[in-house]
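Trainee: Give me coordinates for this.
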Amino acid sequence: MSNASKTALVTGATRGIGFETVRQLAQTGVHTLLAGRDRTKAVEAALKLQAEGLPVEAIVLDVTDTASIAAAADEVAKKYGHLDILVNNAGILRDEQGKKISEQTLQAWRETFDTNLFGLIAVTQSFLPLLHKSPAGRIVNVSSLLGSMTLHSDPTSPIYDFKIPAYNVSKSAVNAWTVQLAYELRDSKIKVNTIHPGYVKTDMNAGEGEIDVPDGAKTSVALALIDDAGPNGSYRYLDNVLPW
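Mentor: Down below sits the predicted model:
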């Protein structure tokens, strides 16, 4: 299946890693739907990439709004009849700096999980029927190394002191969801994987990352374009398999 015949959708794509993921997928020839909850921002972002000659289209999708998700899925079904690639990129960080782990508000936990986990699951559930209509559906869940419980439990690991509880636990849950869904899809043509983009310089961390945004999109794009021999139910950063 050529990339030019594929259709992809990337959530949370009006800026940062999501925007760059759209760009890199489109650069391979994939018709890519740039999803954002704000129509104006989504259209503006899509126009920037269209100006580069890329096959990009804006679509409105708020991962915390059931009606918005349903409308987006209906739009894709009517226009394309299927979906080949879903990149669940949308994510937020609501933990308050300076507060202890036990002091983070329940509201912060709920808002974080509504977007990072429940929104991701809701989007996947709505688009899964369209992915089943693809000859080779691919789902990429954008997690983080901070979701690794193995590394958080190891005092010698590089993330041992990076305790951002609501965010970290939401990403651990994304990893767990990926394993469960991969089991369901094990005998299908769909593959689902979860990725760490790297410690990327984004607005979420006030630009304090170690790598630039284009590098941060590479793992999502690579897993979105795997062939039939590619992994299912894995947790990766570039070519490295990460510990759960």
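
Trainee: going forward, measure contacts and count neighbours with C-alpha atoms only.
Mentor: Fine.

Trainee: for the chain, what's the longest helix?
Mentor: Longest helix of the chain, by residue count under DSSP state H: helix 165-184.

Trainee: tell me what it is packed against?
Mentor: Helices and strands touching helix 165-184, as assessed by 3 or more C-alpha pairs under 8 Å, 6 or more residues apart in numbering; DSSP states H and E, comprise helix 106-113, strand 191-195.

Trainee: Give me the buried positions along the first one.
Mentor: This means helix 106-113. 108-109, 111-113 (16 or more other C-alpha atoms under 10 Å).

Trainee: can you give me the angle it makes with helix 165-184?
Mentor: Inter-element angle recorded for helix 106-113 and helix 165-184: 30 degrees (by axes from the mean of the first three to the mean of the last three C-alpha atoms, to 10 degrees).

Trainee: Which strands or helices does helix 106-113 pack on?
Mentor: Using 3+ C-alpha pairs under 8 Å, 6+ apart: helix 106-113 touches helix 165-184.

Trainee: ok, and what's touching the helix it packs on?
Mentor: 92-95, 101, 104, 108-109, 112-113, 116-117, 141, 143-144, 146-149, 191-194, 232-235, 244 (C-alpha atoms under 8 Å, 6 or more residues apart in numbering).

Trainee: 6 Å instead, please
Mentor: 93, 101, 109, 113, 117, 143, 146-147, 192, 233 (C-alpha atoms under 6 Å, 6 or more residues apart in numbering).

Trainee: ok, now stretch 26-42?
Mentor: With C-alpha under 6 Å, 6+ apart, stretch 26-42 has contacts from 3-4, 6-14, 54-62.

Trainee: So which of those residues sit within strands?
Mentor: 7-10, 56-60 (DSSP state E).

Trainee: ok, of the buried residues of helix 106-113, which one's closest to residue 185?
Mentor: Closest approach between the buried residues of helix 106-113 and residue 185, by C-alpha to C-alpha: residue 113, at 23.8 Å.

Trainee: Not counting residues beside it along the chain, what's closest to that closest one?
Mentor: Computed as C-alpha to C-alpha, 6 or more residues apart in numbering, the closest residue to residue 113 that is not its neighbour in sequence is residue 170, at 5.8 Å.

Trainee: Identify the residues contacting residue 89.
Mentor: Applying C-alpha under 6 Å, 6+ apart, the residues contacting residue 89 are 11-12, 18, 142.

Trainee: compare with the first, here's sequence two:
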Amino acid sequence: MGKKIVLITGANTGLGYQMVRALCDSAQAYEILVGGRSIQKAEQAVKDALAEFPSTKSTPVAIQVDVESDDSIQAAFETVQSKYGRLDALVNNAGAVFDQKYAEGALSLRQAWAKSWDVNTAGTHIMTLTFVPLLLESSDPRLLFMASGTSSLELTENKVLPINQNPPKGWPKDGFAHSNMAAYRSSKAGMNMMMRDWARVLHNDGVKVWALSPGYLASGLGKGSEHNKRMGAQDPVVAGPFVREVLEGKRDGDVGKVILRDGKIQPW
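Mentor: Predicted coordinates:
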């Protein structure tokens, strides 16, 4: 079948770009579809990856796709269908935090919650639904969702983490509406349930499905990478090899789960 065809959404920056880098650095050969809302930024990401890995066996290719736009998703599908006729792996990486936008006054509370679910859950679901026919043309189809440690219901009991601590008694609660990223966390928890349903629906088709929880990384989400670094976040580069390992079969025994980089399973 030649190179495996992998489509990564939100791949021109942050965690997505680290995935592109990791695949370019692999001993295996991939056709890496570098998805971005801006085709110009996706094209620049391709140039940057090729400049860093001039001897790569893989071929990064820019593709425009915005998970908030059904028309964009459909256009991307038609492009991949006409050019390749199949898709070996879909990595649903595109995601966003809007709680801070509410705190800054840029969005209303309803807008922040609606956009969180639209991007992280509904958009990801529509992206997946659209591309399933191409995944089913693969001999080894893989479907990945990028989860979050903050989405675990069980781990909300861990009061060591500031995000889980109880605020002082009384009302109003200072920063209550955004301090624990409730909109983001709930949308990612919803995505975990969506992943489970896709694992159920595609089980008899042989599609391997996971959600990957890469840990607290210094991405641009929330208050930005510098803030996340100060709070102890790790370098986003660690996300790339994690995704590559899943694509190359090292976590095949953990399908249908939210998996962690250390080989463990994230509790629900």
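
Trainee: Can you give me the TM-score here?
Mentor: Taking TM-score structural alignment, normalised by the length of the first structure as the basis, the two superposed chains have a TM-score of 0.90; 239 aligned residues with a C-alpha RMSD of 2.2 Å.

Trainee: ok, which stretches of the first structure are strands?
Mentor: According to DSSP E, the strands that the first structure contains are 7-10, 31-36, 56-60, 85-88, 138-142, 191-195, 235-237, 240-241.

Trainee: farthest-separated two in the contacts of helix 165-184 of the first structure?
Mentor: 101 and 192 (31.0 Å).

Trainee: Tell me which of the two has more neighbours.
Mentor: residue 192 (27 against 14; other C-alpha atoms under 10 Å).

Trainee: Could you check which residue of the second structure pairs with that one?
Mentor: Residue correspondence to the second structure (TM-score structural alignment): residue 192 of the first structure is matched to residue 209.

Trainee: Equivalent analysis for residue 220 of the first structure, please.
Mentor: Checking TM-score structural alignment: residue 220 of the first structure goes with residue 243.

Trainee: what's the neighbour count on that match?
Mentor: Neighbour number of residue 243 of the second structure under other C-alpha under 10 Å is 25.

Trainee: before we move on, what about the one 3 residues further on?
Mentor: The criterion is other C-alpha under 10 Å. On that basis, residue 246 of the second structure has 21 neighbouring residues.

Trainee: Roughly how far does it sit from residue 229 of the second structure?
Mentor: 26 Å (C-alpha to C-alpha, to the nearest Å).

Trainee: and if you look at residue 102 of the second structure?
Mentor: 22 Å.

Trainee: Looking at the helices and strands packed on helix 165-184 of the first structure, which is nearest to residue 79 of the first structure?
Mentor: From these, taking C-alpha to C-alpha, the stretch that ends up closest is strand 191-195, at 23.3 Å.

Trainee: Quick check: the closest one compared with the second structure, mean distance?
Mentor: Mean deviation of strand 191-195 of the first structure relative to the second structure after superposition (mean C-alpha distance after the TM-score superposition for the first structure): 0.7 Å.

Trainee: Compute the inter-axis angle for the longest helix of the first structure and strand 138-142.
Mentor: Using the same axes, to 10 degrees: helix 165-184 of the first structure against strand 138-142 is 160 degrees.

Trainee: Adding distance to residue 122 of the first structure, write the strands of the first structure out as CSV.
Mentor: Putting the strands of the first structure into CSV (distance: least, C-alpha to C-alpha, whole Å) gives the following:
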stretch, distance to residue 122 of the first structure
strand 7-10, 14
strand 31-36, 15
strand 56-60, 15
strand 85-88, 10
strand 138-142, 13
strand 191-195, 15
strand 235-237, 21
strand 240-241, 26
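
Trainee: I'd like to know which of the ones you listed lies nearest to residue 126 of the first structure.
Mentor: Nearest of the strands of the first structure (C-alpha to C-alpha): strand 85-88, 11.0 Å.

Trainee: The first structure: helices as residue ranges?
Mentor: Taking DSSP H as the criterion, the first structure carries its helices at 16-27, 39-50, 66-80, 106-113, 120-132, 149-152, 165-184, 213-216, 218-224.

Trainee: Could you identify which of the ones you listed is most buried?
Mentor: helix 16-27 (a mean of 25; mean count of other C-alpha atoms under 10 Å).

Trainee: orientation of that one relative to strand 56-60 in degrees?
Mentor: Going by the same axes, to 10 degrees, helix 16-27 of the first structure makes 140 degrees with strand 56-60.

Trainee: Now do helix 16-27 of the first structure: which range of the second structure does it align onto?
Mentor: Counting by TM-score structural alignment, helix 16-27 of the first structure corresponds to 14-25 in the second structure.

Trainee: Which residue in the first structure aligns with residue 220 of the second structure?
Mentor: Per TM-score structural alignment, residue 220 of the second structure is aligned with residue 203.

Trainee: if you skip the residues just before and after it, what's nearest to that match?
Mentor: residue 16 (7.6 Å).

Trainee: can you check residue 216 of the first structure too?
Mentor: residue 197 (4.7 Å).

Trainee: Give me the neighbour count for that neighbour.
Mentor: 23.

Trainee: what's the answer for residue 134 of the first structure, then?
Mentor: Neighbour tally, residue 134 of the first structure, other C-alpha under 10 Å: 19.

Trainee: Residue in the second structure paired with it?
Mentor: Using TM-score structural alignment, residue 134 of the first structure pairs with residue 138 in the second structure.

Trainee: need the contact list for its match.
Mentor: Per C-alpha under 6 Å, 6+ apart, neighbours of residue 138 of the second structure: residue 88.

Trainee: Would you check how far apart it and residue 131 of the second structure are?
Mentor: 12 Å.

Trainee: try residue 47 of the second structure
Mentor: 26 Å.

Trainee: one step back: of the contacts of helix 165-184 of the first structure, which is the nearest to residue 85 of the first structure?
Mentor: residue 192 (9.9 Å).

Trainee: Hmm, residue 232 and the closest one touching each other?
Mentor: Yes. Using C-alpha atoms under 6 Å, residue 192 of the first structure is in contact with residue 232, at 5.4 Å.

Trainee: Could you dump the helices of the first structure into JSON lines and include distance to residue 86 of the first structure?
Mentor: Shown next, in JSON lines, are those (distance: least, C-alpha to C-alpha, whole Å):
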{"stretch": "helix 16-27", "distance to residue 86 of the first structure": "11"}
{"stretch": "helix 39-50", "distance to residue 86 of the first structure": "17"}
{"stretch": "helix 66-80", "distance to residue 86 of the first structure": "11"}
{"stretch": "helix 106-113", "distance to residue 86 of the first structure": "19"}
{"stretch": "helix 120-132", "distance to residue 86 of the first structure": "8"}
{"stretch": "helix 149-152", "distance to residue 86 of the first structure": "25"}
{"stretch": "helix 165-184", "distance to residue 86 of the first structure": "13"}
{"stretch": "helix 213-216", "distance to residue 86 of the first structure": "17"}
{"stretch": "helix 218-224", "distance to residue 86 of the first structure": "8"}
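
Trainee: Perfect, I'm done here.
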